[in-house]
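Student: Here is the input, now give the coordinates:
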Amino acid sequence: MQDFNGKVALITGAASGIGYAIAEVLGESGAALSLVDIEAGALAKVEHEFLARGWSVLSQTADVSSFDAVHAAVKSTVHRFGRIDIICNNAGVGLEGPVESWTDAGWSWVLGVNLMGVVNGVRAATPFFKAQNSGHILNVASIGGLTAAANHGQYGASKFAVVGLSQSLRDELAPHGVGVTVLCPGFVKSRIATSARNAPGDLPARQAWLMETGFTGPAKELFQMIERRVDTGLDARAVGEMALRGLRTNAFIVLTEREFLPDIERRQKAVAKAIAVLGQWPTQPQAQAQTHG
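Tutor: Coordinates of the predicted model:
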């Protein structure tokens, strides 16, 4: 998709961070914007800002873990603008901790937003894309979807799933004129480190307690490192521009920095080693020798 002028883009998690940046660069490129976020106050401020720039903007508050909510947002977008050309499934949350800290509620929340939020966006937008034989899906995963970190199981599992889903969709939807790109950013200045503020039930209080007093050793060191790196990470605007280039070139994976390449290469070497060992195994079961007395 080379020209965004007159195109219509729906972006989830659009009120801050990477979602805001992607919306901004698309707006500057002439796209009409459908902004979706769970935080109504922050979303209203972004809508006001973008309208002041003279852009065509629709804003909708929605919980992306609900298919009905995402479907309604997509239908409202088509009703307002007459079409939808891009869906950016960006909304995401972080919930870290060792195995002992896991709960059903935590897993449901992380997978509900990070994975099912993407699934719901794809389900809602794809029929429109197929009908017009064009469109582009931009899924925001993470470098954590290509290499895993200790004490990051919930987040990593959700982001690995998004990368795998995107690869499957890219092959499935290409014959219908639909592109699929997955953005895998590293540390970016955003509010994801405090995303538990939007978690349901007692998860916000539980995560705050865990972060302050509940973790020790490597887990605590990891959380402190993440907080530092997010504060000093890439500017979200730069990541938005990288995402735009990915859309223009129909790239499959968009990376934002080279820092994590050794981790990715280590995983690739492990796969290569497994393949090499596989070649040493017999392809057919060996019949056991029988002896007769």
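
Student: make it CA atoms for all contacts and neighbour counts henceforth
Tutor: OK.

Student: Contacts only, for residue 158.
Tutor: Counting by Cα atoms under 8 Å, 6 or more residues apart in numbering, residue 158 makes contact with 110, 111, 114, 115, 145.

Student: For residue 24, identify the helix or strand it belongs to.
Tutor: Assigned by DSSP states H and E, residue 24 belongs to helix 17-28.

Student: what does residue 138 give?
Tutor: strand 135-140.

Student: who touches that strand?
Tutor: 1, 84-91, 118, 122, 129, 162, 166, 177-184, 247.

Student: Type out the ChimeraX command that picks the buried ones from those residues.
Tutor: In ChimeraX syntax, the buried subset of these is picked out as below (16 or more other Cα atoms under 10 Å):
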select :1,84,85,86,87,88,89,90,91,118,122,129,162,166,178,179,180,181,182,183,184,247
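
Student: just checking, which of the contacts of strand 135-140 belong to strands?
Tutor: Judged by DSSP state E, the contacts of strand 135-140 include 86, 87, 88, 89, 178, 179, 180, 181, 182, 183, 184 as members of strands.

Student: Out of the contacts of residue 158, which comes closest to residue 18?
Tutor: Nearest to residue 18 among these, counting by Cα to Cα, is residue 114 at 14.2 Å.

Student: Let's see this one next, to set against the first:
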Amino acid sequence: MNLSNRVAVITGAGSGIGRATALTMARRGCHLALADIDEAGALDTARTAQTLGVRATAHRLDVADRAAVAAFPEIVRKAHQRVDLLMNNAGVALGGTFEQVSEGDFDWLMEINFHGVVRMTRAFLPLLHGSDDARIVNVSSIYGIITPPGQAAYSASKFAVRGFSNVLRHELEGSTVGVSVVHPGGVATSIAKNARVPAGAPGDEIARGRKTMEKLLRMPPEQAGEIIVRGIEKRQARILVGSDAKAAAVLERLAPVGYWNLLKKAIKR
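Tutor: Here you go, the predicted structure:
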């Protein structure tokens, strides 16, 4: 897929993987409609992209807001006239076991991480069908491949994104719209630091969990953005970001039930 002079919509574009991928696309000559609930972050990414010679607009968008998402395609169409690529990247994290996490917090995460992907896809598919070469890129996670304890809500949402993406790819076969699902491993973003924690969870347990997560988040977002964009250009159905994601995918395939016992030992080391 040649990204030059294409138009990409990216959610969660104000920081982390979304920002890095947006700027990597800008260097390929791709125009950008950048959305984030953090409008200042989206605007900063847009301004940086503009210095690379592309048209970039910034939009405040909460992907959990049905009305706002439904209205967004027309806003983008007026600004850019077309859409060739939709990257559903916006996401949040929530620590805690299933019994610790409240129903409200579980639903909050699913509204953003999964239902946000579904409603953005539904909203933009008509515009994507109007492109001669379009793609939907849904960001899952390494936790959409493996299921560590303490990630019940997050892992459930990322497996849902993976399943939705795979079905959508089959349903859109023969059309001009392709589908990629991205599984980032440990990318050094602020998602762990900003993760919501269950009310009443022990403070030492929270600190221990964050320390473990931060130790695993090592890849620079810029490197992740380059891997993702190369995968899009190659029209890859599945884009694994990092050696940890690749290893997890192999382990889960070889030992779909027993892989966690092997991973526990590796994490402790």
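
Student: quick one: which of the contacts of residue 158 of structure 1 is nearest to residue 134 of structure 1?
Tutor: For the contacts of residue 158 of structure 1, the nearest to residue 134 of structure 1 is residue 115 (23.7 Å; Cα to Cα).

Student: Now do residue 87 of structure 2 against residue 164 of structure 2, distance only.
Tutor: Residue 87 of structure 2 is 14 Å from residue 164 of structure 2, where distance means Cα to Cα, to the nearest Å.

Student: cool, residue 98 of structure 2 as well?
Tutor: Going from residue 98 of structure 2 to residue 164 of structure 2 by Cα to Cα gives 23 Å.

Student: Now stretch 132-148 of structure 2: buried residues?
Tutor: Buried residues in stretch 132-148 of structure 2, counted by 16+ other Cα under 10 Å: 133-147.

Student: hang on, I meant stretch 33-42 of structure 1
Tutor: 33, 34, 35, 36, 37, 38, 39.

Student: which residues touch it?
Tutor: Residues from elsewhere that reach stretch 33-42 of structure 1, judged by Cα under 8 Å, 6+ apart: 8-16, 23, 26-27, 43, 47, 55-64, 73, 77, 91.

Student: where do the strands sit along the stretch 1-150 of structure 1?
Tutor: All strands of the stretch 1-150 of structure 1, identified by DSSP state E, counting those that start in this stretch, fall at 8-12, 32-37, 57-61, 86-89, 135-140.

Student: Nearest to residue 95 of structure 1, out of those strands?
Tutor: Proximity to residue 95 of structure 1 (Cα to Cα) singles out strand 135-140 among those, at 16.7 Å.

Student: what's the average distance of that closest one to structure 2?
Tutor: Once the two models are superposed, strand 135-140 of structure 1 sits on average 0.6 Å from its counterpart in structure 2 (mean Cα distance after the TM-score superposition for structure 1).

Student: Distance from that strand to the middle of the chain?
Tutor: Centroid separation between strand 135-140 of structure 1 and its chain, computed with Cα atoms, centre = their mean, to the nearest Å, is 10 Å.

Student: What angle do strand 8-12 and it make with each other?
Tutor: Strand 135-140 of structure 1 and strand 8-12 are oriented at 20 degrees to each other (axes from the mean of the first three to the mean of the last three Cα atoms, to 10 degrees).

Student: returning to what we had before: show me the one of the strands of the stretch 1-150 of structure 1 that comes nearest residue 228 of structure 1.
Tutor: Smallest distance to residue 228 of structure 1 across these (Cα to Cα): 21.8 Å, for strand 135-140.

Student: Okay, residue 122 of structure 1 and residue 70 of structure 1: tell me how far apart.
Tutor: 10 Å.

Student: How about residue 82 of structure 1?
Tutor: Distance from residue 82 of structure 1 to residue 70 of structure 1, by Cα to Cα: 17 Å.

Student: Neighbour count: these two, which is higher?
Tutor: residue 70 (27 against 10; other Cα atoms under 10 Å).

Student: That one and residue 62 of structure 1: what is the separation?
Tutor: Distance from residue 70 of structure 1 to residue 62 of structure 1, by Cα to Cα: 7 Å.

Student: Now for residue 205 of structure 1, how many residues are close by?
Tutor: 13.

Student: mind checking how far the strand or helix carrying it is from the chain centre?
Tutor: Residue 205 of structure 1 is located in helix 203-209, with elements delineated by DSSP H and E. Here the centre of helix 203-209 of structure 1 is set off from its chain's centre by 23 Å, with Cα atoms, centre = their mean.

Student: ranges for the helices of structure 1?
Tutor: 17-28, 40-52, 67-81, 104-110, 116-132, 153-173, 203-209, 217-231, 236-249, 261-278 (DSSP state H).

Student: Can you tell me which of the ones you listed is packed in deepest?
Tutor: Sort those by mean neighbour count, taking mean count of other Cα atoms under 10 Å, and helix 17-28 sits at the top with a mean of 23.

Student: Report the angle between that one and strand 135-140.
Tutor: Helix 17-28 of structure 1 runs at 150 degrees relative to strand 135-140, counting by the same axes, to 10 degrees.

Student: Distance from the chain centre to helix 17-28 of structure 1, please.
Tutor: How far helix 17-28 of structure 1 lies from its chain's middle: 15 Å, per Cα atoms, centre = their mean.

Student: now for that helix, which elements pack on it?
Tutor: strand 8-12, strand 32-37, helix 236-249 (3 or more Cα pairs under 8 Å, 6 or more residues apart in numbering; DSSP states H and E).

Student: these two touch, right, residue 241 of structure 2 and residue 218?
Tutor: No - at 11.8 Å, residue 241 of structure 2 does not count as touching residue 218 under the criterion of Cα atoms under 8 Å.

Student: between those two, who's got more neighbours?
Tutor: Set residue 241 of structure 2 next to residue 218 and count neighbours by other Cα under 10 Å: residue 241 wins out with 24 against 14.

Student: gap between the counterpart of the more buried one in structure 1 and residue 244 of structure 1?
Tutor: Counting by TM-score structural alignment, residue 241 of structure 2 corresponds to residue 256 in structure 1. Distance of residue 256 of structure 1 to residue 244 of structure 1, given as Cα to Cα: 12 Å.

Student: Please apply the same query to residue 183 of structure 1.
Tutor: 10 Å.

Student: try residue 226 of structure 1
Tutor: 26 Å.

Student: go on, residue 277 of structure 1?
Tutor: Plainly put, residue 277 of structure 1 is 41 Å away from residue 244 of structure 1 if you go by Cα to Cα.

Student: Hmm, residue 228 and residue 20 of structure 2 touching each other?
Tutor: No - the criterion here is Cα under 8 Å, and residue 20 of structure 2 misses it with residue 228 at 9.7 Å.
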